[in-house]
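following is a predicted model, sequence given first.
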Amino acid sequence: MEILVCVKRVPDSAENEIEMNAEGNDIERDDLVFSVNEWDNYAVEEAIQIVDNVGGTVTVVTVGDDESDEVLRREMAMGAAKGILLTDDAFEGSDCKGVATILKGCVDKGSYDLIFTGAQADEGAGAVGGMLAAMLDYPYASLVNKIETGDGKLTVGREIEGGNQEMNEIEMPCVLSIQTGINEPRYVGIRGIRQVSGVEIPEFSAADLGVDAAAVGEAGAKVKKADYFVPESGDGAEMLEGSNDEIIEKLIEMLKANGGLQ
């Protein structure tokens, strides 16, 4: 089983205080602490567990600059066998379609049974996995929280509304967007990172991937960032006090007063 997992280097929201830049069109990125996208971490762990059970290789790939190398090495320390860095000045400013186009170029250069993405990335759009599957003409499932391997097929569970799970059979090769909670990602220690620090990670440019530079990056982006802002804080929540019956009665009156109940 050959599995390609798409990962991304993102600001660590737990370690940073996010502020807008002077132009108001992005967050201030100087001095930010970065880490691997949380959803991608679950995707890598799931890929490793599948390979441990059925054999094969896990490869991690990212679109970014030289600093994204650290994300690849972290996931290799976790258990991925190979890393691939897709880097080119032409990639800067790519929207979701552009990122999917770049990743397709990487998939076309290999031979993969499974391609994983995190369920959420690219500022929460969660669109790259579906776009990549469409470009490859592969079956696709999103919000996957259960995978069972079979003979040329997978049985996958998807998280749907109401806390329910939808089960599907899907043929390989396919693209799956992995939801958090599907597993418990293993701890990565300093020793593991040191062991992969000297491993060569191949880099591919737009030309190497056969990707038209005009179709990606800021020049090819159909979705552009128009404005960033921090929402104004409201007055805060009103805490209701009293017995359960008193709280329920107060809540009903408040809902009626604000048009929530007729």
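Here it is on my side, so go on. Numbers count the residues shown, from 1 in each chain.

all contacts plus neighbour counts: C-alpha atoms, from now on.
OK.

okay, buried residues for the strand of greatest length in the chain please.
Counting by DSSP state E, the longest strand found in the chain is strand 140-149. For strand 140-149, the buried set under the neighbour-count rule, 16 or more other CA atoms under 10 Å, comprises Tyr140, Ala141, Ser142, Leu143, Val144, Asn145, Lys146, Ile147.

cool, and stretch 106-123?
Across stretch 106-123, burial judged by 16+ other CA under 10 Å covers Cys106, Val107, Tyr112, Asp113, Leu114, Ile115, Phe116, Thr117, Gly118, Ala119, Gln120, Ala121.

isn't there a strand covering the second one?
Right, the one you point to is Val107. No. Assignment of Val107 by DSSP: H, G, I helix; E, B strand; the rest coil gives helix, placing it outside any strand.

who does the helix or strand where Asp52 lies touch, helix- and strand-wise?
Using DSSP states H and E, the element containing Asp52 is helix 38-54. Using 3 or more CA pairs under 8 Å, 6 or more residues apart in numbering; DSSP states H and E, the elements in contact with helix 38-54 are strand 2-6, strand 57-63, helix 69-78, strand 114-118, strand 174-178.

adding another structure so you can compare the two:
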Amino acid sequence: MKILVPVKRVVDYNVKIRVKPDGSGVELANVKMSMNPFDEISVEEALRLKEAGKAEEVVIVSIGPAKAEETIRTALAMGADRGILIETDETVEPLAVAKLLKGVVEAEAPGLVIVGKQAIDDDSNQTGQMLAALLGWGQATFASKLELGADKATVTREVDGGLQTIDVKLPAIVTTDLRLNEPRYASLPNIMKAKKKPLDKKAPADFGVDVAPRLKVLKTEEPGGRKAGIKVKSVAELVDKLKNEAGVL
């Protein structure tokens, strides 16, 4: 079986986000970028399945600028076999990502696609579900445990009431949650080997997909500062303040 893992280049989760002075978006110049944490978990799970003999090949795909090659090389250093970069400087929205991934899936014919449940930059949580709909495949979202059988995937997923275990017929789409695993670090020898692993470059036009944004950002603002709390002497005073000052009751 071949496993396909999409990865996204995002601002590193340790970096404090700053809004541009003109309010057109967040500042990306001279900011450390890295692989989306949920995608790291997806890569790790695919590698564990390969090491367990459940898959023969792990293919990484990323959509973004030329520098996204670094993100793919990170996954290759972790142990993935090869990568595909769909190069574009546009801000690609989830639907366009799903359409591009559909083209990659049709070309690569994987038995399983493991997707991070969301990216930490836009938090859309849509790509995996949209890809499943476009392909007509089964899907299991928010996976905290994944087991592969001969023709199905058994997924334990986190829901509001606790845990739910479902079976999904392969081929399928699985989106990963934080508690699925802890990603490994790439060793220095593997980082050097990753530079020689195959990486194909393509363009959105190769898949017949228009990636022009459909949404327009009107303004981006920093969240307001948190006000200091106060102590109240009774429940009645608390209710009065919530009703008459905060206006939440």
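Received, thanks. Note that this is a predicted model, so its numbers are computed, not measured.

where does the TM-score land?
Once superposed, the chains reach a TM-score of 0.90 (TM-score structural alignment, normalised by the length of the second structure), with 243 aligned residues with a CA RMSD of 2.1 Å.

which bit of the second structure covers the next helix or strand after the longest strand of the first structure?
Once the chain leaves strand 140-149 of the first structure, the next helix or strand it forms, by DSSP H and E, is strand 153-159. Mapped onto the second structure using TM-score structural alignment, strand 153-159 of the first structure covers residues 152-158.

distance from the chain centre to the matching stretch, please.
Centre-to-centre, stretch 152-158 of the second structure and its host chain are 18 Å apart (CA atoms, centre = their mean, to the nearest Å).

contact partners of that stretch?
Stretch 152-158 of the second structure is contacted from outside by 140-148, 163-172, using CA atoms under 8 Å, 6 or more residues apart in numbering.

which stretches in the stretch 151-262 of the first structure count as strands?
Ranges of strands within the stretch 151-262 of the first structure are 153-159, 165-171, 174-178, 203-204, based on DSSP state E, counting those that start in this stretch.

how close does the last one sit to the second structure?
Comparing strand 203-204 of the first structure with its match in the second structure after superposition yields a mean distance of 0.8 Å (mean CA distance after the TM-score superposition for the first structure).

in the second structure, what residues pair with that strand?
Against the second structure, strand 203-204 of the first structure falls on residues 201-202 (TM-score structural alignment).

what residues does that stretch touch?
Under CA under 8 Å, 6+ apart, the answer for stretch 201-202 of the second structure is Ile84, Leu85, Ile86, Glu87.

change it to 10 Å
Residues outside stretch 201-202 of the second structure that contact it (CA atoms under 10 Å, 6 or more residues apart in numbering): Val61, Ser62, Ile63, Ala66, Glu69, Gly83, Ile84, Leu85, Ile86, Glu87, Thr88.

the fourth one: neighbour count?
Taking other CA atoms under 10 Å as the neighbour definition, Ala66 of the second structure ends up with a count of 13.

from Ile173 of the second structure, how far out is it?
Ala66 of the second structure sits 27 Å away from Ile173 of the second structure, going by CA to CA, to the nearest Å.

next: the last one.
Here the distance between Thr88 of the second structure and Ile173 of the second structure works out to 24 Å (CA to CA).

more crowded one of those two?
Ile173 (25 against 17).

which position in the first structure aligns with that one?
With TM-score structural alignment as the criterion, Ile173 of the second structure lines up with Val175 in the first structure.

list the contacts for that match?
4-5, 113-117, 129-134, 136-142.

circling back: distance to Val156 of the first structure for the buried residues of strand 140-149 of the first structure - can I get that in a markdown table?
Shown next, in a markdown table, are these (distance: CA to CA, whole Å):
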| residue | distance to Val156 of the first structure |
| --- | --- |
| Tyr140 | 11 |
| Ala141 | 8 |
| Ser142 | 10 |
| Leu143 | 10 |
| Val144 | 7 |
| Asn145 | 8 |
| Lys146 | 5 |
| Ile147 | 5 |
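
give me the number of residues near Thr175 of the second structure?
By other CA under 10 Å, 25 other residues sit near Thr175 of the second structure.

same thing with Leu178 of the second structure?
Neighbour count for Leu178 of the second structure, taken as other CA under 10 Å: 17.

what sits closest to it if chain neighbours are left out?
Phe38 (6.6 Å; CA to CA, 6 or more residues apart in numbering).

isn't Pro37 of the second structure up against Lys8?
Yes. Pro37 of the second structure lies in contact with Lys8 (CA atoms under 10 Å); the separation is 9.2 Å.

span of stretch 3-12 of the second structure from start to end?
Stretch 3-12 of the second structure end-to-end distance (CA to CA) = 25 Å.

what do you get for stretch 60-69 of the second structure?
11 Å.

and for the closest residue to Ala153 of the second structure other than its chain neighbours, the neighbour number?
With sequence-adjacent residues excluded and distances taken as CA to CA, 6+ apart, Ala153 of the second structure is closest to Val168, at 5.2 Å. Neighbourhood size, Val168 of the second structure [other CA under 10 Å]: 18.

any idea how far Gly126 of the first structure is from Glu249 of the first structure?
41 Å.

residues contacting Val248 of the second structure?
Shown in contact with Val248 of the second structure (CA under 10 Å, 6+ apart): Val239, Lys241, Leu242.
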